[in-house]
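Provide a 3D model corresponding to the input given below.
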Amino acid sequence: MVAGACDCHTHVFGPRADYPMVDARHYTPGPAPLAALRAHLAGLGLERVVLVQPSVYGTDNRCLLDALAALDGAGRSIAVLEDGVDAAALRELHARGMRGVRINLESAGLRDIAGTRALLQAWSARVADLGWHVQLYAAQPVVLALAEDLARLPSPVVLDHFALADALPGADALTDLLRTGRVHVKLSAPYRLASPSLADAWARHLTDAAPGALLWASDWPHTARDPGRAAHEVSAYRVVPADALREQIARWLPGVELRRRVLADNPARLYGF
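As a prediction, this is how the structure comes out:
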């Protein structure tokens, strides 16, 4: 693996007694402690990691921040924040390694274009001076409907999980967005697309079209909701072996220079490593 390689999308889940989950959650994960995350990173030869606030914790970022502190400079994080958070609190979060705020529509199946536009504009304006970005988890139709807005925001934007791009006919619009230099996309979680095989086609297209706008991520520990399982019942994680992730990296990022750019250089610039 290249020096400084980073996994740009992971989660940690601590003991329920210490880190309670919100009642209005859509799934319930089991434990995924920092020790297990460290083993995941070591198994892939990765030196850096980005922790993303999962929906089950709402705006309580304590689990994420505690893990971030223990990573001692090797981690950065993306928060979900309350509307009323003030500038002083944002500066404190920056000092602790926060580098972005997440807008998560997909976990709740939301498609509100006007509401999302307002959220993007409000949060982007608030975090731009910190050098943060806005991370958007939304379905492809939402992303494409907001394309012009995304390119004009004062902060950069990161689109989760291939922008959930299930249709290759949207390739030109997504490529145009990435070429603005304002929007990035994570090559991650192929199981969240309608067909995981689409990920290979998207990876080939995007690495040719806009390698400077790409990030790679594992989506560890691969959360899921078991079919028929109630939201408050624990669902198992998807099983994604380290060998499969290594093969994925080799397939999506052929060549040392491309791997260095996507795994190390792009994350270092965006997250401030």
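
Every contact and neighbour count from this point should use C-alpha atoms.
Noted.

From the contact counts, what lies against the one helix or strand D7 maps to?
In this assignment (DSSP states H and E), D7 forms part of strand 6-10. Here strand 6-10 touches strand 48-52, strand 214-216, going by 3 or more C-alpha pairs under 8 Å, 6 or more residues apart in numbering; DSSP states H and E.

Quickly compare those and say which is most buried.
Counting by mean count of other C-alpha atoms under 10 Å, strand 214-216 has the highest mean neighbour count of those, with a mean of 26.

returning to that earlier point: just want the angle from the strand holding D7 to strand 48-52.
20 degrees (axes from the mean of the first three to the mean of the last three C-alpha atoms, to 10 degrees).

Packing partners of the helix or strand following strand 6-10?
The helix or strand immediately downstream of strand 6-10 is strand 28-29, counting by DSSP H and E. On a contact count with 3+ C-alpha pairs under 8 Å, 6+ apart, strand 28-29 meets strand 234-235.

Tell me which other helices or strands the strand it packs on touches.
Against strand 234-235 (3+ C-alpha pairs under 8 Å, 6+ apart) you get strand 28-29.

what angle sits between the helix or strand following the strand it packs on and strand 6-10?
The element immediately downstream of strand 28-29 (helix or strand, assigned by DSSP H and E) is helix 34-44. For helix 34-44 against strand 6-10, the angle by the same axes, to 10 degrees is 140 degrees.

same for helix 34-44, what does it pack against?
Using 3+ C-alpha pairs under 8 Å, 6+ apart, helix 34-44 is in contact with helix 242-252.

What residues of the helix it packs on count as buried?
248-249, 252 (16 or more other C-alpha atoms under 10 Å).

What of stretch 149-161?
Quick answer for stretch 149-161 (16+ other C-alpha under 10 Å): 150-151, 153-161.

With secondary structure and distance to V101 as extra columns, can I get those residues in a markdown table?
A markdown table is the format used below for the buried residues of stretch 149-161 (DSSP: H, G, I helix; E, B strand; the rest coil; distance: C-alpha to C-alpha, whole Å):
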| residue | secondary structure | distance to V101 |
| --- | --- | --- |
| L150 | helix | 15 |
| A151 | helix | 17 |
| L153 | coil | 14 |
| P154 | coil | 14 |
| S155 | coil | 11 |
| P156 | coil | 11 |
| V157 | strand | 10 |
| V158 | strand | 10 |
| L159 | strand | 12 |
| D160 | coil | 12 |
| H161 | helix | 16 |
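
re earlier: return the member of the buried residues of helix 242-252 nearest to A3.
I249 (14.7 Å; C-alpha to C-alpha).

I have a second one here; can you model it like the first so I can compare?
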Amino acid sequence: MTTALHAGEKRRKPDFILPAGSCDAHCHVFGPGAVFPYAPDRRYTPDDAPREALAALHDRLGIDRAVIVQASCHGTDNRAMLDAIAWRPDRYRGVAIVDDTFDDRAYQALDDGGVRGVRFNFVRHLGGAPDMDAFNRVIDRIKGRGWHVVLHLDGADIVPLSDMIRSLPLPFVIDHMGRVDTALGTEQPAFQALLELVRRENCWIKVCGSERISRFPFDAAVPFARALVEASPERTLWGTDFPHPNLKEPVDEADLVDLVPRLAIRAEDRQRLLVDNPARLYGFVA
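Below you'll find the predicted structure:
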């Protein structure tokens, strides 16, 4: 039985058994800061969460693969993420943060290191939208590499950004169910716009972040995630968001795993969500 986790409590193993080859398609490594310093202009300073902590989490949960997403606290210094991938190259892939200083050689080094996409943050409390001229130049550089772009945005910005998103000339992934406001219901314009986007053939969506858009036991997130899985069963992804940066309440990731059967009701949808879809997008070999 799941119960709210309090700070300092020991995490448990989930009741739901994940299928073989399951992928945590959204997680982070932080530091250690003494080896991989945090960006001087960061908006927050996390506790260290190195590759060993991530591996221990996945061992506890029964997760075989992972996509390590570069977070803003490390900026464009992707070394901590690349180091983790190099540690387990068959099981890990990455999403980088880049800027205009990255040339073709730098992109090739990222590709060789297991990176398959770049992430742009539009979330207001993390600095807001990027310079769109730089954004477009990066898109031009990566669109021929077979990479994708990850968009981290607020629910309130889905409608205003929809025209730009629809015009993207490459696959794109939207983080955390678009961070929609669950209090406004599934009929709200932001979520309806998100559903329109996810039906596009080049759109992928992560049904992670239940703990960001709802409170334990995360019931409010379920109808949103379920609608997204039903709208695009072959392009949905799932992840833990470990170690949950900037989250006020502690989370036991086992609770997020046990939520999966409520998000994807049919076994075939869970297989796609957890195994087949991330394998196809990130090139994991069976």
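
TM-score them against each other, please.
Comparison of the two superposed chains (TM-score structural alignment, normalised by the length of the first structure) gives a TM-score of 0.88, and 260 aligned residues with a C-alpha RMSD of 2.0 Å.

can you list contacts of the strand holding D7 of the first structure?
41, 46-52, 186, 215-221, 263-264, 267 (C-alpha atoms under 8 Å, 6 or more residues apart in numbering).

residues in the second structure matched by it, start to end?
Aligned by TM-score structural alignment, strand 6-10 of the first structure corresponds to residues 23-27 of the second structure.

mean deviation of that stretch from the first structure?
Compared with the first structure after the fit, stretch 23-27 of the second structure shows a mean deviation of 0.6 Å (mean C-alpha distance after the TM-score superposition for the first structure).

quick one: which two of the buried residues of stretch 149-161 of the first structure are the most distant?
P154 and H161, at 22.4 Å, using C-alpha to C-alpha across these.

How much space separates S107 of the first structure from A209 of the first structure?
The spacing between S107 of the first structure and A209 of the first structure, counted by C-alpha to C-alpha, to the nearest Å, is 29 Å.

actually G131 of the first structure, not the one I wrote
G131 of the first structure is 25 Å from A209 of the first structure, by C-alpha to C-alpha.

How about Q140 of the first structure?
From Q140 of the first structure to A209 of the first structure the distance is 18 Å (C-alpha to C-alpha).

Settle it for me: which of the two has more neighbours?
For the pair Q140 of the first structure and A209, the greater number of neighbours falls to Q140 (19 against 16), based on other C-alpha atoms under 10 Å.

tell me the contacts of the more buried one?
163-166.

which helix in the first structure runs the most residues?
Longest helix of the first structure, by residue count under DSSP state H: helix 113-127.

Please identify which of the buried residues of stretch 149-161 of the first structure is nearest to R179 of the first structure.
Using C-alpha to C-alpha, these come closest to R179 of the first structure at A151, 9.7 Å.

Not counting sequence-adjacent ones, nearest residue to the alignment partner in the first structure of G283 of the second structure?
Superposed on the first structure with TM-score structural alignment, G283 of the second structure falls opposite G272. Taking C-alpha to C-alpha, 6 or more residues apart in numbering, and ignoring the residues beside it in sequence, G272 of the first structure has R99 as its nearest neighbour in space, at 7.9 Å.

Helix, strand, or coil at G73 of the first structure?
coil (DSSP: H, G, I helix; E, B strand; the rest coil).

And it, what's its match in the second structure?
So G73 of the first structure corresponds to D90, using TM-score structural alignment.

so is the residue lying closest to its match once chain neighbours are set aside in a helix, a strand, or just coil?
Spatial nearest neighbour of D90 of the second structure, excluding adjacent residues (C-alpha to C-alpha, 6+ apart): F284 at 7.3 Å. The three-state label given to F284 of the second structure by three-state DSSP is coil.

need the contact list for F284 of the second structure.
90-91, 278.

Which of those are buried? Put it as a ChimeraX command.
Buried residues within these, by 16+ other C-alpha under 10 Å, are selected in ChimeraX with:
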select :91,278
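
JSON lines please, covering the contacts of F284 of the second structure and showing distance to R141 of the second structure.
Formatted as JSON lines, the contacts of F284 of the second structure follow (distance: C-alpha to C-alpha, whole Å):
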{"residue": "D90", "distance to R141 of the second structure": "26"}
{"residue": "R91", "distance to R141 of the second structure": "26"}
{"residue": "P278", "distance to R141 of the second structure": "23"}
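
Among the contacts of F284 of the second structure, find me the one that's closest to D48 of the second structure.
After measuring the contacts of F284 of the second structure against D48 of the second structure - C-alpha to C-alpha - the closest member comes out as R91, at 21.7 Å.

Contacts only, for that closest one.
With C-alpha under 8 Å, 6+ apart, R91 of the second structure has these contacts: 64-66, 85, 284.

D112 of the first structure too?
V142.

go again using 6 Å as the cut-off
Residues counted as contacts of D112 of the first structure (C-alpha atoms under 6 Å, 6 or more residues apart in numbering): none.

Also R182 of the first structure?
151, 156.

hmm, try it at 7 Å
151, 156-157 (C-alpha atoms under 7 Å, 6 or more residues apart in numbering).

what about the counterpart of it in the second structure, distance to R60 of the second structure?
Residue pairing (TM-score structural alignment): R182 of the first structure is matched to N202 of the second structure. To R60 of the second structure, N202 of the second structure is 33 Å away according to C-alpha to C-alpha.

Could you pull up the residues touching the counterpart of P156 of the first structure in the second structure?
Aligned counterpart of P156 of the first structure in the second structure: P171 (TM-score structural alignment). Shown in contact with P171 of the second structure (C-alpha under 7 Å, 6+ apart): 148-149, 202-203.

nearest residue to P171 of the second structure other than its sequence neighbours?
Using C-alpha to C-alpha, 6+ apart, the closest residue to P171 of the second structure is N202 (4.4 Å).

rewinding a little: export the buried residues of helix 242-252 of the first structure to CSV and tack on distance to L193 of the first structure?
Shown next, in CSV, are these (distance: C-alpha to C-alpha, whole Å):
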residue, distance to L193 of the first structure
Q248, 15
I249, 17
W252, 16
